[in-house]
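Q: Got a predicted structure here, sequence first:
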Amino acid sequence: MAAVTGDGKGAVASVNSLATQLGLEAFAKGGNAIDAAAAVAFALGVVDTPNSGIGGGCFILVHWADGRVEAIDGREMAPAAATAELYLVDGKYQPQLSKTGALAIGVPGSVAALEALVKRGGKLKWQEAILPAAALADSGFAIDGIYSKRLGWVAEHMQKYPGSAAVFLDEKGKPLLPGTTLKQPDLAATYRKLAKQGSEYFYRGEFAQKMDEWMKANGGLITAKDFANYRVLDRTPVKTAFNGYQVFGFPPPSSGGTHVAQILNILETFPIATAPEADRYHLILEAMKRAFADRAYWMGDADFADVPRGLLDKSYAKKLASTIVLDKATPVKTYGTPPNVSTDLFNRHTTHIATADAEGNWVAITTTLNTSFGSKVTIPGTGVVMNNQMDDFAAQTGQANAFGLVGDSANKVEARKRPLSSMSPTIVLKNGKPVMTVGAAGGPTIINQVVQVLVNRLALNMPLEQALNSPRVHHQWKPEKGLIDPFASEELKQELKKRGHDLRDWPGFGSTQAIALEKDGFVAVAEPRLKERMQ
């Protein structure tokens, strides 16, 4: 699932070996990290459909060979007819409406973002990024136990949508069993049309029309005009310094870049590199709580809400750090107030892929349908599973979404707005040169997975695989409980519990992909925990 080219000129890390192989083949054809990343993304839409596909959205962070760092926003967008009351029925919040079916779907952005990426810096033709994945969809692949299990979780919902049932369920409406060869001829045909016609097919052509017709027949809001109005947005990356490194992340509507930086800023005020293990994990949990409290109140699409840049301020981090007690967990009652909250604002305007090449192109793409198989809707005749990204809005202040996250008015539903995300594609520079790219999947744990890999690598100088394989913790402020890897030592767990942390074992810590540059060249690592889950 992670590999370096035989000549050492490139590296790929993804969650699936078939997708990684198509990335390596892009290098072999003369492509660069841009081409490899796009090839992997389209392949994952075939073999990793629970998590990703062209019916979803993505954030792309790229370090170009000339030294520029760009953030390409391919996040889903609410339809023009969306309102803050969309998920209220007789004044009562109906959570299922934002999770399954027509009203859960946002206008997808992955196609537009990937096309923009390839056109700006790829060496191969657009078609060469897509056609290998189309061939894979036609020939099929054997699904594993994890894929089958995830189908089992959603089969009841998929039965309601003929387009999904025809692809992912058997004749009796049951999930496909492990070892079954899954062929997706409709998706292959869609990919081939996309390869020939470009994003025009998707946003202003046949696909948009099919989407419009399905929405009208199923009580949805998205129209062909919504698709035609979708645009990729160029954002200014967020940046912080940590232990002599420059850390670049994605700005709002990602909360990831801001809060990865904020947590690192808080931790930097302590001797994190030399702290005993229990102290280090305690500090990480306390920093997480404070960042997620701020996330709940301040964060949203900066084109619609006033998101203060002061969240990144080092002095604000020191203020938050001063409220942390080293030997005791402290409750965080509410969000903080960063400096210049009304004047210094961000500019208005889940799976992870990492690639890098010897020319200096480094790519971090986090892409998602949101929850498993998104909205559970496959548009008939296209093979495309649609996202349920509308659930990432704060449908009602204080109400938790599918991941237990709460939000405020900054992330309320509004027409053409992009929902808040935890996706955290990250690129690290040392002395102006890229040395690492990392990102993760796993809902709100994404932010905290990335933080811990960065701390392990940049502060503790761990080899990359050890940095990914070390025990992780997670706290998102609400609910007032923390998570910890089951394999963490009992000594560590007891030490943290003595300090007042309410922790429970959590075996499902998403997945992280990373590439680092070491003395002998690239090192690529895919989530080590996935190997255990697949056994």
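A: It's in.
Q: going forward, measure contacts and count neighbours with C-alpha atoms only.
A: OK.
Q: Next, count neighbours for L151.
A: Applying other C-alpha atoms under 10 Å, we find 21 residues neighbouring L151.
Q: Apologies, that question was intended for W362.
A: So W362, with other C-alpha under 10 Å, has 29 neighbours.
Q: neighbours of the spatially closest residue to it that is not a sequence neighbour, just the number please.
A: Nearest non-adjacent residue to W362, counting by C-alpha to C-alpha, 6 or more residues apart in numbering: A356, 4.3 Å away. Per other C-alpha under 10 Å, the neighbour tally for A356 reads 32.
Q: repeat for G106
A: Neighbour number of G106 under other C-alpha under 10 Å is 32.
Q: That one contacts D392, correct?
A: No: using C-alpha atoms under 8 Å, G106 is not in contact with D392, being 10.1 Å away.
Q: can you tell me how far P252 sits from S511?
A: From P252 across to S511, the span is 22 Å (C-alpha to C-alpha, to the nearest Å).
Q: Neighbour count: those two, which is higher?
A: Set P252 next to S511 and count neighbours by other C-alpha under 10 Å: P252 wins out with 28 against 24.
Q: In which helix or strand does the more buried one reside?
A: Following DSSP states H and E, there is no helix or strand that holds P252.
Q: you'd agree it is up against M299?
A: Yes: P252 lies in contact with M299 (C-alpha under 8 Å); the separation is 7.3 Å.
Q: The closest residue to D170 other than its chain neighbours: what's it in contact with?
A: Nearest non-adjacent residue to D170, counting by C-alpha to C-alpha, 6+ apart: L176, 6.0 Å away. Taking C-alpha atoms under 8 Å, 6 or more residues apart in numbering, we find L176 in contact with 148, 151, 168-170.
Q: returning to that earlier point: any idea which element the residue nearest to W362 lies in?
A: Going by DSSP H and E, A356 is in strand 351-357.
Q: chain center to that strand, what's the gap?
A: Between the centre of strand 351-357 and the centre of its host chain there is 12 Å, according to C-alpha atoms, centre = their mean, to the nearest Å.
Q: who does that strand touch, helix- and strand-wise?
A: For strand 351-357, the elements it packs on are strand 10-13, helix 33-47, strand 362-368, strand 433-441, strand 511-518, judged by 3 or more C-alpha pairs under 8 Å, 6 or more residues apart in numbering; DSSP states H and E.
Q: Show me what the helix or strand just after the shortest one is packed against.
A: Moving toward the C-terminus from strand 10-13, the next helix or strand (DSSP H and E) is helix 17-28. When contacts are defined as 3+ C-alpha pairs under 8 Å, 6+ apart, helix 17-28 sits against strand 2-4, strand 10-13, helix 33-47, helix 126-139.
Q: highest average neighbour count across those?
A: strand 10-13 (a mean of 32; mean count of other C-alpha atoms under 10 Å).
Q: Give me the contact list for that strand.
A: Applying C-alpha under 8 Å, 6+ apart, the contact partners of strand 10-13 are 1-5, 20, 23-24, 27, 32-33, 36-37, 353-358, 513-515, 522-526.
Q: circling back to that earlier point, which of the helices and strands packed on helix 17-28 sits closest to I324?
A: I324 sits nearest to strand 10-13 of all these, at 36.2 Å, using C-alpha to C-alpha.
Q: Structure two is appended below for comparative analysis:
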Amino acid sequence: MNFSLHGRALLLALLLTSGAAFAADGAPETTPAATTSAQPVQRPGHAGIASANFLATNAGFEVLAKGGNAFDAAVAVASTLSVVEPESSGIGGGFMATLHIAKGNRNVFIDARETAPMAVNPQDYLNPDGTPNRDTALKGPLSAGIPGEPAGLALLAKRYGRLPLSVSLAPAIRIARDGFKPDPRLLASIKGEQKDLERWPASAAKFLPGGQPPVAGEVWRDPDQARTWELIAAKGDAGFYHGEVAQKLVDAVRAAGGNWTLQDLANYRAKERTPITVDYQGYRIVTAPPPSSGGVAIAEILNILRGYDLAKMDPAHRVHIIVEAMRRAFRDHNDYLGDPDFVKMPLDMLLSPFYADGLRQSILPDQATPSSMLPHGPAHDPGMHTTHFSIIDKDGNMVGITSTVNYILGSTFVAKGTGVLLNDEMDDFALVPNKPNVYGLLGSKANAPVGGKRMLSSMSPSIVIGKDRSAVIGSPGGSTIITQVLEGILHFVDGQSARQIVADKRYHHQFLPDQVYVEDGVFDAATSDALRKMGYTLKPREAWGFMNVVTWDHRTNTLDAASDPRRPSGLGKVE
């Protein structure tokens, strides 16, 4: 194969899209702040919520019953997940949210991604020999970015909710104060991270009461986190970023060798951005813009796939085409994307159908394209330590939120007196250019750490809007988030129900390492053999996200909510 085809396609796209201007958030200047869609004017009359924990789903319905809308319910679900699923998300992390506001038929994106502290020093993440220091990047206060979740939830409630934070946060406060019985996944996470939790006194006090992990059936309480949420309920995000909580956070971080300041917290802002939209087979997909890489990659893949009739292909060739589209999108992910407030990205090029046409020409019909055109990184198993939930309310408002503390139990560092488990999102920067992070993803200087900058993310909360059916789709999964959401969208377009979508077997390719991760049973023997003959290396893996989906059939005006059956703690519910 002539590998210069990629360069030719890139040059062609640059010529075709040259002269495009970009706004501060990376969108073309002509793009409005909130996009509109072809969503029919219709009300379901009932609501659907799917989340990773039944307590969080029920908290959302509790707030809906008090007169809240989907956005109030989202505050309740996210804050409750902070209490009951801290291994995946929480008050010390951040989130990205894709919203459809029924009144006015608008789509909005909220960026509550964490930021680097102003005193960030890349040398802190290097060993003496110049290799990445995985410990400082993943454990302790140096691994933590400035949290975005409190500011993002406050913004969501103020601009789009109906209820005060005191009502929407009440379930999380009650559960943290009165206690709950941890599910097996949280128990296993605490046990697995016990040695690191023991490094920090406040972490041990929270997660290892009496010096040991909690056991099944035991009620676990988090009064410090309850108090922090109470201050946010009373004061809004000022209850976190100013005053006693801010002082405790900074004191704890600096005492343990970190570099946060009160000004870092005071300067944090959640932001509204223009969502990325792409049309595919009669559906409008509304998804995440940078600093998420997910929406750009999903749109690029769908633009490539528009040139094929996947329904007429045999299973092996269908997978071949989809994987090759994944491969090309992840290459661009590594090269171009970062925080739109700090770097200029060629989004017009990457989202252009002309660029997709050029990439499509480089795909051979019966042969895999080796990824050897890029430097190789060691194989890392993509992780699953994030969470996603989907909501549609009775008025047709829709919200998908993907929230994270990054790796399992984040940094494992709890700030004394706050109950706040800090994230380890600094590892999502390209701390060492062209060296892989914990998920095996490479990065360039576009994603280099700078004070106040947001690190690149794979979070891809997406809304699919069609004449007959709509859906809210998302999943955790590190770098596999992008391909899981893509496959969910393709299955939805093919007519599958929410329950079918969350149960579907999955596969993933991210350019490097050059292999296809596969879930057991995703391909039959004949398809696997055919893919190997095309040049693919198939690598089995066990963990495949925690997808949560809500669908809306406009023809029957019914909702369907489903949580991933791979884990028993989730709940998809309609009422």
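A: Good, I have the coordinates. If you're wondering where the values come from, they're calculated on a predicted model, not measured in any experiment.
Q: any common contacting residues for P252 and M299 of structure 1?
A: Taking C-alpha under 8 Å, 6+ apart as the criterion, P252 of structure 1 and M299 both touch 307, 420.
Q: which non-adjacent residue is nearest A137 of structure 2?
A: Leaving out its chain neighbours, the residue that sits closest to A137 of structure 2 by C-alpha to C-alpha, 6+ apart is S143, at 4.7 Å.
Q: Alignment lookup: T49 of structure 1 to structure 2.
A: Taking TM-score structural alignment for the superposition, T49 of structure 1 sits opposite P86 in structure 2.
Q: do the same with M288 of structure 1
A: By TM-score structural alignment, M288 of structure 1 lines up with M326 in structure 2.
Q: just V525 of structure 1 next, same as before
A: In structure 2, the residue paired with V525 of structure 1 according to TM-score structural alignment is A562.
Q: superposed on structure 1, where does whatever helix or strand its match lives in end up, distance-wise?
A: Element membership for A562 of structure 2 (DSSP H and E) is strand 558-563. Aligned to structure 1 and superposed, strand 558-563 of structure 2 gives a mean residue distance of 1.1 Å (mean C-alpha distance after the TM-score superposition for structure 1).
Q: next helix or strand past that strand?
A: strand 571-574.
Q: Tally up the residues packed near the nearest residue to T330 of structure 1 once chain neighbours are set aside, please.
A: Spatial nearest neighbour of T330 of structure 1, excluding adjacent residues (C-alpha to C-alpha, 6+ apart): I324 at 7.0 Å. Counted with other C-alpha under 10 Å, the neighbours of I324 of structure 1 add up to 19.
Q: Could you report the distance from the corresponding residue of structure 2 for I324 of structure 1 to L14 of structure 2?
A: By TM-score structural alignment, I324 of structure 1 lines up with I363 in structure 2. As for I363 of structure 2, its distance to L14 of structure 2 is 19 Å (criterion: C-alpha to C-alpha).
Q: Touching, V167 of structure 1 and P185? I think so.
A: No: using C-alpha under 8 Å, V167 of structure 1 makes no contact with P185, being 9.4 Å away.
Q: which neighbours do these two share?
A: G383.
Q: Have a look at how far, on average, the helix of greatest length in structure 1 is from structure 2.
A: Selection of the longest helix in structure 1 by residue count, based on DSSP state H, yields helix 277-298. For helix 277-298 of structure 1, the mean deviation from structure 2 after alignment is 1.2 Å (mean C-alpha distance after the TM-score superposition for structure 1).
Q: which element follows that helix toward the C-terminus?
A: Counting by DSSP H and E, the next helix or strand C-terminal to helix 277-298 of structure 1 is helix 314-321.
Q: about what we covered before: closest to L97 of structure 1 out of the helices and strands packed on helix 17-28 of structure 1?
A: helix 33-47 (24.5 Å).
Q: Could you list every helix and strand that the closest one packs against?
A: strand 10-13, helix 17-28, helix 110-121, helix 126-139, strand 351-357, strand 362-368.
Q: Any idea which of these gets closest to L468 of structure 1?
A: L468 of structure 1 sits nearest to strand 10-13 of all those, at 12.7 Å, using C-alpha to C-alpha.
Q: residue range for that closest one in structure 2?
A: Counting by TM-score structural alignment, strand 10-13 of structure 1 corresponds to residues 47-50.
Q: Surely the match of I324 of structure 1 touches E324?
A: Yes: here I363 of structure 2 lies in contact with E324, judged by C-alpha under 8 Å, at a distance of 6.8 Å.
Q: Give the residues shared as contacts by those two.
A: With C-alpha under 8 Å, 6+ apart as the test, I363 of structure 2 and E324 both reach T369.
Q: pretty sure A329 of structure 2 is touching I301, no?
A: Yes: the pair A329 of structure 2 / I301 is scored as a contact, 6.3 Å apart, by C-alpha under 8 Å.
Q: which ones are touching the spatially closest residue to A50 of structure 2 that is not a sequence neighbour?
A: Excluding the flanking residues, the one nearest A50 of structure 2 by C-alpha to C-alpha, 6+ apart is G572, at 3.9 Å. Shown in contact with G572 of structure 2 (C-alpha under 8 Å, 6+ apart): 48-51, 57, 548-550, 561-563.
Q: follow-up on the earlier one: may I see the helices and strands packed on helix 17-28 of structure 1 organised as CSV, with distance to V247 of structure 1 added?
A: Listed next are those as CSV, based on distance: least, C-alpha to C-alpha, whole Å:
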stretch, distance to V247 of structure 1
strand 2-4, 22
strand 10-13, 19
helix 33-47, 20
helix 126-139, 29
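Q: So for V89 of structure 1, which of these sits nearest?
A: V89 of structure 1 lies closest to helix 33-47 among the helices and strands packed on helix 17-28 of structure 1, at 34.2 Å (C-alpha to C-alpha).
Q: Can you get me the centre-to-centre distance for the helix or strand just after that closest one and its chain?
A: Per DSSP H and E, the first helix or strand lying C-terminal to helix 33-47 of structure 1 is strand 57-63. Centre-to-centre, strand 57-63 of structure 1 and its host chain are 10 Å apart (C-alpha atoms, centre = their mean).
Q: Mind giving me the packing neighbours of strand 57-63 of structure 1?
A: Here strand 57-63 of structure 1 touches strand 69-74, helix 110-121, strand 362-368, strand 426-430, going by 3+ C-alpha pairs under 8 Å, 6+ apart.
Q: on average, how far is the last one from the matching bit in structure 2?
A: Which is strand 426-430 of structure 1. Strand 426-430 of structure 1 versus its aligned partner: 1.4 Å mean (mean C-alpha distance after the TM-score superposition for structure 1).
Q: Give me the buried stretch members for that strand, please.
A: For strand 426-430 of structure 1, burial by neighbour count (16 or more other C-alpha atoms under 10 Å) applies to 426-429.
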